[in-house]
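K.L.:
here you go, sequence then predicted model.
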Amino acid sequence: MVKHTLFLLLFFVIIGLRAQNTFSVQGVVKDNESKMVLTNVSVFLEGEDTMMVTNVSGKFSLSFSNKGEYILQISLGEYTIKRIPVILEDKNIDLGDIFLIRDITLEKSINLITITDDELLDEEVNSNALALLQSTKDVFLNRAAFDFGQAFFRVRGYDSQYGEVYLNSLPMNKLYDGRPQWNNWGGLNDVIRNQQYSNGLTTSEVTFGGILGNTNIDLRPSKLRAGTRLSSSISNRTYSGRLMATYNSGVEKEKFAYIISGSRRWAKQGYINGTLYDSYSLYGTMEYFLNDKNSFSATAIVASNRRGRSSAITEEVFKLKGNKYNPYWGNQDGKIRNSRERHIREPLFLLNYHHESEKFRLNAGLAYQT
């Protein structure tokens, strides 16, 4: 009798241990074009509560004890969602390299609205720069910024000082008027794409919020697509030509990543008579990973912008001289000279520490601007 009892106990213990056995699904997520690993990619089984993100090596490993057929979903903001069917049995599954394809539709729609140089560089009342603050996926704000930017459209009538702008979670609104000076990083379109916008007083990861919401621009190389981007454009408005070049190394050897970027915009004369344009921007940042949870980053931005300004004209002057007339310029020694030029060059240096874990997140930063 005792032997039978011991046998039954042993049998149920073995069954219980087998029921408690866990198995895992693992893999490495990479970019389909550059083949570089992707960090902070969300991975989870549909219908299950367990979720994780890939580490600096692009790796993930989900552990489960329930058998069955599931759909593994892999998603990252700028990429199309990937759904992979998996059958969980009494063995671990290694999916190897998983490649995500960049969402082209998102690339076309995001950040297409930019602040016009008229809004940036004309009279101070026009430096609200609301257009870029409103460049979000919200249909109303998007159309309002694009269609009414030149008409000084203001959401709810508020000034832009009530909308907060952050670089790597550090506030960039000026102390003397509360407004952001977008010229401090103008021309660096490739590295300011990763923007997180919170509308109104909704919750935000970096601040308590403002009446007009807040925008946080994440400059960390690990948060941007790796690779090289070259672009050029021709315009007949504020500048006649623009060249931009950017290189992102991606996360190398699971330890560091860096970005270098530069742009040049120029015009002897813009659309309005006597409005010269001379601008260049240089950018460099490096991110170092202590481990999967802790990283340091250092960023330097030098953006110089010099431009001859124009003035509003009356209907009478418009009829006599046309819409290109500018009373601020004339000829001196055979050369065009503008009596009102604006030159902005305020180098910016950032030092940041980032800690991210399942239950705690810490961002600490130090900024210096001349």
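P.N.:
Noted; the coordinates are in hand.
K.L.:
going by C-alpha atoms from here, please, whenever you check contacts or count neighbours.
P.N.:
OK.
K.L.:
how about the strands in the stretch 251-370 of the chain?
P.N.:
Listed in chain order, the strands of the stretch 251-370 of the chain (DSSP state E, counting those that start in this stretch) span 256-267, 277-289, 294-308, 329-332, 335-338, 341-345, 348-356, 361-369.
K.L.:
mind putting the ones you listed into JSON lines with mean neighbour count and distance to I101?
P.N.:
Converted to JSON lines, these look like this (neighbours: other C-alpha atoms under 10 Å; distance: least, C-alpha to C-alpha, whole Å):
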{"stretch": "strand 256-267", "mean neighbour count": "21", "distance to I101": "21"}
{"stretch": "strand 277-289", "mean neighbour count": "21", "distance to I101": "25"}
{"stretch": "strand 294-308", "mean neighbour count": "21", "distance to I101": "27"}
{"stretch": "strand 329-332", "mean neighbour count": "13", "distance to I101": "51"}
{"stretch": "strand 335-338", "mean neighbour count": "16", "distance to I101": "49"}
{"stretch": "strand 341-345", "mean neighbour count": "15", "distance to I101": "38"}
{"stretch": "strand 348-356", "mean neighbour count": "17", "distance to I101": "26"}
{"stretch": "strand 361-369", "mean neighbour count": "13", "distance to I101": "29"}
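K.L.:
dropping in the other structure now:
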Amino acid sequence: MKGKLLFFMTFLLSLSGYAQTGLKGYVINSVTSDPVIGVQVTLQGQNRSVTTDAKGEFLFQSIAAGEDILAFNSPGINAKVQKVNILANRINEVGDVRVDVIEFAHNTALIGTIDADILGDDDDASQEISSTVILSNDVYLKQVAYQLSPGRFKARGYNQIYEQTYINGVTFNDQNRGVFNYAAIGALNDLTRNGNVVNYNNVNDFTFGSIGGTTDINMRASNYAKGGKVTLSYTNRNYYLRGMASYSTGLMDNGWAVTGAVGGRYSDEGNVDGTFYRNISYALAVEKQLDGGRHSISLTTFGSPVQRGQQGASFQEVYNLVGDNLYNPNWGYQDGKKRNARVVKAYDPTVILSHIWQINDKTNLTTGIGTHYGRYGGTALNWYNAPDPRPDYYRYLPSYYADSEDIYNKYTDLWRSNNTSVTQINWDELYHINALAAREGQESALYMVEERRSDLFETSLNSVLNTIIGRNHKLTAGIGLRHSRSKQFKTVDDLLGAAYVLDIDKFAERDFPGDGQTIQNDLNNPNKKAKEGDVFGYDFRLNINSANVWVQNQYTTRKIDFYYGTKLSYTDFYRDGKMKNGRYPTSSYGKGKTHTFIDYGLKAGLTYKISGRHFLTGNISYQTEAPLPNVAYISPRITDNTVDLESGKVLSMDINYIFSLPSLSGRIAVFQTNFYDQMKRSSYYHDAERTFVNHVLTGMNQVHRGFELGLDYKINNNWGVNFAGTVAQYYYSNNPDGTISYENGKEVDVEEKVYLNDYYIGGTPQIAGTIGVSYFYDFWFLNLNLNGFAQNYVDIAPIRRLASSYAGITPGTDEYDAYKHLTGQERYGSAATLDFSIGKILYLPNKHSINFNLSFNNILNRKNIKTGGYEQGRMDVTSANKFPSKYYYMQGFNCFLNTSYKF
């Protein structure tokens, strides 16, 4: 009995000593001795991590005594490791840890969010990069995300819906489209540069995760050191000028911290003719820490209203005729001034309230609620019983008249003469035609500009508990609640001199002559005369609710770390129509069917520590996901109809070898992701039925697999070499079911299998890489990178893979040759670009500094590199080239000059 009592007392004493053992230090700039914020400090032997605060301080509590290794990682520093000997029953002081801070343009983590001049809000209009915050310190990801972005490179081929973005612990991927709106934080780079990053679907401290990676941007006021920064930039991209200013009080003695920022971007005309950019931005963060920092309450608000003129894709024939692969069909002259028909107007004001509760030295609870109202609109030309106003309409091109040499030559000469009344939108002519019609008693617009709105009001709540259980176990659990209301409608933007536009369907009017009901867009307001600012055409709401609960467990041993996690989620959504459509009077108006889904996720991973510098890791995850409302409905503008909806499934796995030697570090990975039961909707004009159609694919499977390699070699203190590249395959792995819905209501929906098996997924190079040389001396920075792209394919049109499209065609005929051409898939040519950049930091007295960066992208001015494109939905088996693909090309030589003053 005495022996048991002695053992029990000894055990309690050991626990007491364990609880009182800690480690404390400060991370500072090796040159300026300023504190470095946001550095992740890890005790490798105990798998414990903390992040430095505004003072650069880090503190571990309740840790085990003994020898261990401290690892310091951040996108803004050169990674560093340091041995420590932790003594029991005391707070061990390691003092100042000096790190080399990287301040250079090509370290995109320091730029913060990839700027909107290389982002597009529309998939087809995005000229360079999928939206992402580049905060990763992974040797592969931090290189490819910036260097390969001009070629539209996507890591592992994943779409943006698989990249999750949080701000102050609150999720902000919208529930309708599934993506984060990066325009909401445009020109707020200084406030979005810090955060927690999860590479792919690895274990983390704030969310269950997603296969494309997750970022939690930290915009709490105490996250910023005291001081200010003013930045001025020039570029020849989508905007020319950018200005930003920010100031932070730092965490004051009274527990308050305040940070504010303003910014803006402007160009009267960008690098592409007819485009423009006008943007201002603001942010304010206030935080109060209570009870010695055990409680932190923060309020953050920001917004970035923007107007921008868009570039459109066009045909290779047009690019050849005008001699410019950056030709933009979206603009024309009006009264001698350029006017763009495709203008985006967006504003997404956001407010986030966050609370952090340090319950004890092992447990903390982070809770946040965020709300935002996103106003997004895009203008477009529309026309009624009048010729197509688009300058590159196929009937206005020489190829349409290939059988008549004289007419062919005439149109060729008109295009090559660069007569903008031919090559661009003729705005003056559109006004003139409307005026002539009015004189003849036709007051309804033949031509007009509409604005297609997709607004979103959304509120999200997230709460996450992190706790240490014993020496080797960490538990993370969280809940999330969300409500979204998406408003989908269009308004009359400009009647181009007409009095009104009659709210009827132009295709139904032609196909149902004399039928006054079927042609109506809203039977509750028949023959409505819509004027500027009025809603017309379609108007509906999507109401979306979701909830989830998840848990992750991490275990650490001397040689092996492993984790597992699970997630359970609930989603429901329904359509609420505000117009009673004449083609679908019983399914367009009022509240529709509520669609409900229960989904789950499982994940696990293991790290084998070969040594302190060599690791093998493996990760596997399986998740089911409710379909996005944005693609769930067949023809959402006019009816509540859907196919049989089911959750998609994603199975993903990877194996990585990671090494970190004194001069060489890197990662080698092999990955495979299988997508099952996915949905996709495409819309196009159907020539045979002479109406607009929606084509929904269901049960679609995809495979993404390949290799990744990232290397970083330090030759000496001045020279370094890095490489990042991937060899992959992304392809469709089955033949999904398809449903075609005709918006004129003349035909019933058609169901037919779509033959996609073994076609490649377009939109991103499947082989890509970059190799760079860097030089550093006396705070001069130079970088030279060679980038390569290959195996990029055009996005395919489902209608060209239907058996019915080629019924009756036999080998040996012209139609059979057309069939072979129409069912092939174009692969773009391989390409290479060269980039160069130079930067300098000048340190001034009183811890002030001036930083300038000058980067030159595509310095060989390669304008013949296709970065994206898509097949048309229209097709003609008697003339295979009648409806060719449309393409986007890489911009030519770009420069970016950035200067900043920190004080």
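P.N.:
Received the coordinates, thanks. Just so you know, these numbers come straight off a predicted model, no measurement behind them.
K.L.:
coming back round to it: with distance to R154 of the first structure added, can I get the strands of the stretch 251-370 of the first structure in JSON lines?
P.N.:
JSON lines is the format used below for the strands of the stretch 251-370 of the first structure (distance: least, C-alpha to C-alpha, whole Å):
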{"stretch": "strand 256-267", "distance to R154 of the first structure": "28"}
{"stretch": "strand 277-289", "distance to R154 of the first structure": "27"}
{"stretch": "strand 294-308", "distance to R154 of the first structure": "25"}
{"stretch": "strand 329-332", "distance to R154 of the first structure": "31"}
{"stretch": "strand 335-338", "distance to R154 of the first structure": "30"}
{"stretch": "strand 341-345", "distance to R154 of the first structure": "25"}
{"stretch": "strand 348-356", "distance to R154 of the first structure": "28"}
{"stretch": "strand 361-369", "distance to R154 of the first structure": "29"}
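K.L.:
closest to G210 of the first structure out of the ones you listed?
P.N.:
strand 361-369 (19.5 Å; C-alpha to C-alpha).
K.L.:
and the strands of the stretch 251-370 of the first structure: which comes nearest G209 of the first structure?
P.N.:
When those are compared by C-alpha to C-alpha, strand 361-369 sits nearest G209 of the first structure, at 16.6 Å.
K.L.:
got the angle between that closest one and strand 294-308?
P.N.:
What separates the directions of strand 361-369 of the first structure and strand 294-308 is an angle of 40 degrees, with axes from the mean of the first three to the mean of the last three C-alpha atoms, to 10 degrees.
K.L.:
hang on, the earlier thing: for S235 of the first structure, find the nearest of the strands of the stretch 251-370 of the first structure.
P.N.:
strand 256-267 (9.4 Å).
K.L.:
give me the nearest residue to Y182 of the second structure, chain neighbours excluded.
P.N.:
With C-alpha to C-alpha, 6 or more residues apart in numbering as the measure, S131 is the residue that lies nearest to Y182 of the second structure, at 6.7 Å, once sequence neighbours are left out.
K.L.:
on that earlier part again, closest to G241 of the first structure out of the strands of the stretch 251-370 of the first structure?
P.N.:
Proximity to G241 of the first structure, assessed across the strands of the stretch 251-370 of the first structure by C-alpha to C-alpha, is greatest for strand 256-267 (5.7 Å).
K.L.:
name the helices or strands packed onto that closest one?
P.N.:
Packing partners of strand 256-267 of the first structure (3 or more C-alpha pairs under 8 Å, 6 or more residues apart in numbering; DSSP states H and E): strand 241-248, strand 277-289.
K.L.:
can I get those strands in JSON lines including distance to I113 of the first structure?
P.N.:
Converted to JSON lines, these look like this (distance: least, C-alpha to C-alpha, whole Å):
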{"stretch": "strand 241-248", "distance to I113 of the first structure": "17"}
{"stretch": "strand 277-289", "distance to I113 of the first structure": "20"}
